[in-house]
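**Student:** Sequence and predicted structure are below.
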Amino acid sequence: MPKVMLISGCPRSGTTGFRTTLTQDTRLAIGLERYLRLSINKKLTPDLWERERFIDVQPNDTHVQPNHRSWGIANRAIDRVRDNYDTLDYIGDKLPRSANSFEVLAETLPDIKIIYLLRNPFDVAASYNKRARNENDKRWRPVTDYSVAVKQWNFDIRQAVNFLDQLDFHIVRYETIFQNFEEFENVYAFLGLEMNDGARSGWQDAHERSLSLEAQRSALTDEEKVHLCAYCNFANYRKLLKHGGFL
């Protein structure tokens, strides 16, 4: 059986882009929120990573079902598991909000590798605002703005800090992972894998995308910045930066 990994982090912290990068490595099969609903409900169990279970998408597993617009992307990971399970090094999932399940994972799957995307709260909050204020974005509720971002960001990083000693975390800094190739190499060292052409190609593509995304960032108002400064738990943020070797 392949080893198990998760790409975790607060929503709007780059988990989707990071997953896209890693999927160019055929040794890895990473779902697209394959078990999001189970994760939120603290029902991540070891059997979910067996071949027959992973390819059997059940209604209560995820919102990414065959009629979802991202199904084509999600199904590639399922096909990879179906066709190459015995030769995979890792099977896993991209699960923002998986912090809900850290306690369950520590009890049932303590050897899981967790790549945790850490992004500063100001850019997370601005990204929440951007989606909340986009009238054409029907998948995001208008009330889920910067004020909700603070609460979810605080919860997520608190959970990560609480389980640093019980689960195997590798902290990835969103702001630099696609600018500094050495940081990406460290991810592979954490997984115990040698870099290959797929991994290098994935990073290069992500590096080029990140340059264009930089110009699209939204700004917070002064009032919103004050709110974040007042309510964000920067002590936990520093603990995660320190765990990742950034301080």
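**Tutor:** That came in fine, so what should we check first? Numbers count the residues shown, from 1 in each chain.
**Student:** For the rest of this, base every contact and every neighbour count on C-alpha atoms.
**Tutor:** Will do.
**Student:** now the helices: where do they sit in this protein?
**Tutor:** Using DSSP state H, the helices of the chain run over residues 15-22, 36-40, 51-54, 71-84, 102-108, 121-132, 146-162, 174-177, 181-191, 197-214, 222-231, 234-243.
**Student:** Quick one, which of those gets closest to Thr62.
**Tutor:** Taking CA to CA, helix 36-40 is the member of the helices of the chain nearest to Thr62, at 5.1 Å.
**Student:** of all the helices of the chain, which lies closest to Ile7?
**Tutor:** Across these, Ile7 has its closest neighbour in helix 15-22 (6.4 Å, CA to CA).
**Student:** follow-up on the earlier one: including mean neighbour count, could the helices of the chain go into a markdown table?
**Tutor:** Below are the helices of the chain laid out as a markdown table (neighbours: other CA atoms under 10 Å):
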| stretch | mean neighbour count |
| --- | --- |
| helix 15-22 | 20 |
| helix 36-40 | 20 |
| helix 51-54 | 16 |
| helix 71-84 | 17 |
| helix 102-108 | 17 |
| helix 121-132 | 22 |
| helix 146-162 | 19 |
| helix 174-177 | 18 |
| helix 181-191 | 15 |
| helix 197-214 | 15 |
| helix 222-231 | 13 |
| helix 234-243 | 17 |
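**Student:** The closest residue to Asp93 other than its chain neighbours: neighbour count?
**Tutor:** Leaving aside its sequence neighbours, Asp93 sits nearest to Gly31 (CA to CA, 6 or more residues apart in numbering; 4.2 Å). Here the number of neighbours of Gly31 (other CA atoms under 10 Å) works out to 26.
**Student:** Against that first model, consider the following:
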Amino acid sequence: MSRSEKEFSRITEIKMELTKWQEKIKEIKLALNQSYSSVNIRWKYLFVCGCPRSGTTAILNLLNYHPLIALGVERYKHYANKTLIHKLNPDLFQPSVFFDVREEQTNLNPQHKGWENQWKPFYEELKEKFPKNTTIIGDKFPHYYEFYEEINAQFTSAGVKFIFMLRDIIDVALSYDARAKNQKDIGWGRNRNYKFAVSDWNQSLINTWNYLENRKQENLFICEYEKLFSGDDRYLNLLLNFLDINSEREFFAYYKSMTQNWKKYKQREKVIDQEELTYIEQNSNYVLRDKILQKYAPQA
């Protein structure tokens, strides 16, 4: 056998070995998913949404402190559009998929500059909850409110719930403005100011109202930012009852620590231009907000 023939033969052997290992990896992934099957039966799915700057990250941090809850941070945000929303389904929350963060699914992936110090540790800590504890898994992304119907249809058989964060539009607008004026904030458009805030806030209300009215679903919790983060124990219990879970001593202590400075927060001076305030007051859909709160918001 010539040298070239030997080299060709060796390459062929390597390819065959590689194919065998690829098949082995598939078997391992399948076995891993099957090992979670008994847990997966009792999993429920939760999606946190709301107008941006309305406290979706704050409630994510709170809920993830509970041992029974594991929520991603904008884990599948790239699927939250009309052409790709069909890809968002329960299979994506299998551990072997959920913790394999990919660029086509989210910008918070291993290529993100904050991955090593922020997002990688976040998901490593979250992974420790699997499989023995977690009963609620899901994702947080503000704009999931645009796809209530699609998500509900794809997760209904598995059991799905939504939390819609609703915050005072003045605070939302101030937060939009602050980010828009921050030149170092490259993740926020310079034109996404208070006017954008009003538009987004109004649209989030419209989508939420339509879903509630059309579906008559009891799987959506209107969570008022001010009530939850004022430290109201009764309101926290309403939220936990909606999720069908009990409070835990450490979880409750964490909640109290998160909300201990609420009075100082409310007493802070809000600096807002009169022209901006007039625009907000004249263009915000307070009527629809009040209708939602009166008809669908939980009462402590």
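**Tutor:** Thanks, I have the structure now. Fair warning: this is a prediction, and the values are worked out from it, not measured in the lab.
**Student:** re earlier: how about the residue nearest to Asp93 of structure 1, what's its partner in structure 2?
**Tutor:** Matched to structure 2 by TM-score structural alignment, Gly31 of structure 1 sits across from Gly72.
**Student:** how near is that match to Gln105 of structure 2?
**Tutor:** 12 Å (CA to CA, to the nearest Å).
**Student:** Who are the contact partners of the residue nearest to Asp93 of structure 1?
**Tutor:** When the contact criterion is CA atoms under 8 Å, 6 or more residues apart in numbering, the partners of Gly31 of structure 1 are 74, 77-78, 92-94.
**Student:** Tell me which two in the residues you listed are the farthest apart.
**Tutor:** Once CA to CA is applied, these give Ile78 and Lys94 as the farthest pair, at 13.1 Å.
**Student:** From the centroid of structure 2, which residue is nearest?
**Tutor:** Centroid-nearest residue in structure 2, with CA atoms, centre = their mean: Lys140, separated by 0.3 Å.
**Student:** Which position in structure 1 pairs with that one?
**Tutor:** Looks like Lys140 of structure 2 aligns to Lys94 there (TM-score structural alignment).
**Student:** Hmm, that match is touching Cys10, no?
**Tutor:** No: if you go by CA atoms under 8 Å, Lys94 of structure 1 and Cys10 don't touch, sitting 11.4 Å apart.
**Student:** Help me confirm that Arg119 of structure 1 comes into contact with Thr176.
**Tutor:** No: Arg119 of structure 1 is not in contact with Thr176 according to CA under 8 Å; the separation is 9.8 Å.
**Student:** Quick check: the aligned residue for Ile157 of structure 1 in structure 2?
**Tutor:** Using TM-score structural alignment, Ile157 of structure 1 sits opposite Leu205 in structure 2.
**Student:** so that match touches Arg289, yeah?
**Tutor:** Yes: between Leu205 of structure 2 and Arg289 there is a contact at 6.6 Å, judged by CA under 8 Å.
**Student:** residues touching the match of Ile157 of structure 1, list them.
**Tutor:** Leu205 of structure 2 neighbours (CA under 8 Å, 6+ apart): 288-289.
**Student:** Could you check how far it is from Tyr211 of structure 2?
**Tutor:** Applying CA to CA to Leu205 of structure 2 and Tyr211 of structure 2 gives a distance of 10 Å.
**Student:** How about Lys127 of structure 2?
**Tutor:** Lys127 of structure 2 is 32 Å from Tyr211 of structure 2, by CA to CA.
**Student:** since we're on the residue nearest to Pro110 of structure 1 when sequence neighbours are not counted, how many residues are nearby?
**Tutor:** Nearest residue to Pro110 of structure 1, sequence neighbours excluded (CA to CA, 6+ apart): Leu167, at 5.8 Å. For Leu167 of structure 1, the neighbour count with other CA under 10 Å is 20.
**Student:** can you list contacts of stretch 113-130 of structure 1?
**Tutor:** Stretch 113-130 of structure 1 has contacts (CA under 8 Å, 6+ apart) with 4-15, 144-147, 149-150, 153, 167-175, 187, 191, 217-220, 225, 228, 232, 240.
**Student:** Same question for stretch 23-36 of structure 2.
**Tutor:** 94-96, 131.
**Student:** In structure 1, point out the residues matching it.
**Tutor:** Going by TM-score structural alignment, stretch 23-36 of structure 2 sits over no part of structure 1.
**Student:** List the buried residues for that stretch?
**Tutor:** Neighbour-count burial for stretch 23-36 of structure 2 flags Asn33 (criterion: 16 or more other CA atoms under 10 Å).
**Student:** Aligned to Tyr45 of structure 2, what sits in structure 1?
**Tutor:** Counting by TM-score structural alignment, Tyr45 of structure 2 lines up with Val4 in structure 1.
**Student:** Touching, that match and Pro110? I think so.
**Tutor:** No: in this structure, Val4 of structure 1 is not within contact of Pro110 by CA under 8 Å, at 10.2 Å.
**Student:** What is the neighbour count of Val89 of structure 1?
**Tutor:** Not quite, residue 89 of structure 1 is Asp, not Val. Asp89 of structure 1, neighbours per other CA under 10 Å, totals 17.
**Student:** Enumerate every residue touching it.
**Tutor:** Per CA under 8 Å, 6+ apart, neighbours of Asp89 of structure 1: 2-3, 27-28.
**Student:** which of those sit farthest apart?
**Tutor:** Pairwise distances across these (CA to CA) peak at 10.9 Å, for the pair Lys3 and Arg27.
**Student:** Identify the contacts common to the two.
**Tutor:** Residues within reach of Lys3 of structure 1 and of Arg27 at once, by CA under 8 Å, 6+ apart, are 89-90.
**Student:** So which of those two has more stuff around it?
**Tutor:** Between Lys3 of structure 1 and Arg27, Arg27 has the larger neighbour count (other CA under 10 Å), namely 21 against 15.
**Student:** Could I get the contacting residues of that one?
**Tutor:** Applying CA under 8 Å, 6+ apart, the residues near Arg27 of structure 1 are 87-90.
**Student:** try it again with 6 Å
**Tutor:** The neighbourhood of Arg27 of structure 1, defined by CA atoms under 6 Å, 6 or more residues apart in numbering, consists of 88-89.
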